[in-house]
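Peer 1: missing the sequence, but the structure's below:
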């Protein structure tokens, strides 16, 4: 039985050896080829990932540059807006001053026109008073002239 056991062990060992050799010759090369293909595909994917990462880095740098540029533009816009607001305020103040000056001039003109109108009315009253006085004086002078004419006529009649 010992021999039988030894033969059985040897047969199992030989079958295992043949199975191992068969595995190494037939199955393992296809597995190795598949693994090599997997490695190649992994290398391609790694290259694609690296390229994608480089593109993302470039885009990030562009975005950072654009962000800085936009910030500079925003700062300039804010400063221009502040300058514009201050100029608009100063222009508004100037227009307000001009409006106040125009209103004051109009008010002064109305006052002056009222004064001139009052003076014209006073002058008309004075002129009408002077006319009346002149008419009275003219009548008085005419009366005196006629009295003098009458006196001259009397004197001429007496002399004749």
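Peer 2: Ah, there it is. Only a predicted model underlies this, so the values are computations on that prediction, with no experimental measurement involved. Numbers count the residues shown, from 1 in each chain.
Peer 1: drop to CA atoms for contacts and neighbour counts, all remaining ones
Peer 2: Will do.
Peer 1: ok, now how distant is residue 80 from residue 92?
Peer 2: Using Cα to Cα, to the nearest Å, we find residue 80 at a distance of 18 Å from residue 92.
Peer 1: Included below, for side-by-side comparison, is a second structure:
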């Protein structure tokens, strides 16, 4: 459990802190997340998803649960449904979860492949600029990027199919 926390603790805490907007609440929810990881560990199936994806899914669920508890109960039942609909329709929580999910998937890639993708999509560098900045041949940059994108595509498709 110590190894799992050392590997994924910063990732989950960062996600929870940004999602919940309060470091203390993020710590509380993170404790719930890792308690659940420990309790449900025997049911984890690496054939269905990576450990990072599984843990981040638990973190997202606990964050949503926590946020829903903070919503004051409206007097009008129709108003209650409207509040939940607002949260469920491409909410910032969902967008942030997607960003962290992709970050977790990138962490599973070989470092040299993940780095070219980060430079391309986070720094908005062209393949030529990446080659120039890193001193890696342009063909190698293209190969690494193609390999990394293929690995991500396979993992994302697998997640969609896995129940």
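Peer 2: Structure's in. What do you need? Since this is a predicted model, take the numbers as computed values, not measurements.
Peer 1: where does the TM-score land?
Peer 2: In this superposition the chains share a TM-score of 0.19, using TM-score structural alignment, normalised by the length of structure 1; 40 aligned residues with a Cα RMSD of 3.2 Å.
Peer 1: What residues does the closest residue to residue 59 of structure 2 other than its chain neighbours make contact with?
Peer 2: Computed as Cα to Cα, 6 or more residues apart in numbering, the closest residue to residue 59 of structure 2 that is not its neighbour in sequence is residue 33, at 5.6 Å. Neighbouring residues of residue 33 of structure 2 by Cα atoms under 8 Å, 6 or more residues apart in numbering: 55, 58, 59, 62.
Peer 1: let's see 10 Å
Peer 2: Residues in contact with residue 33 of structure 2 (Cα atoms under 10 Å, 6 or more residues apart in numbering) are 9, 12-13, 27, 39, 55-63.
Peer 1: So which other helices or strands are in contact with the longest helix along structure 2?
Peer 2: With secondary structure taken from DSSP state H, structure 2 has its longest helix at helix 138-161. Counting contacts by 3 or more Cα pairs under 10 Å, 6 or more residues apart in numbering; DSSP states H and E, helix 138-161 of structure 2 packs against helix 92-108, helix 111-121, helix 127-134.
Peer 1: Could you pull out the buried residues of the longest one?
Peer 2: Put plainly, it is helix 92-108 of structure 2. Neighbour counts over helix 92-108 of structure 2 (16 or more other Cα atoms under 10 Å) mark 93, 94, 96, 97, 100, 101, 102, 103, 104, 105, 106 as buried.
Peer 1: Check the last one too.
Peer 2: Residues of helix 127-134 of structure 2 classed as buried by neighbour count (16+ other Cα under 10 Å): 127, 130, 131.
Peer 1: Good, we can wrap up now.
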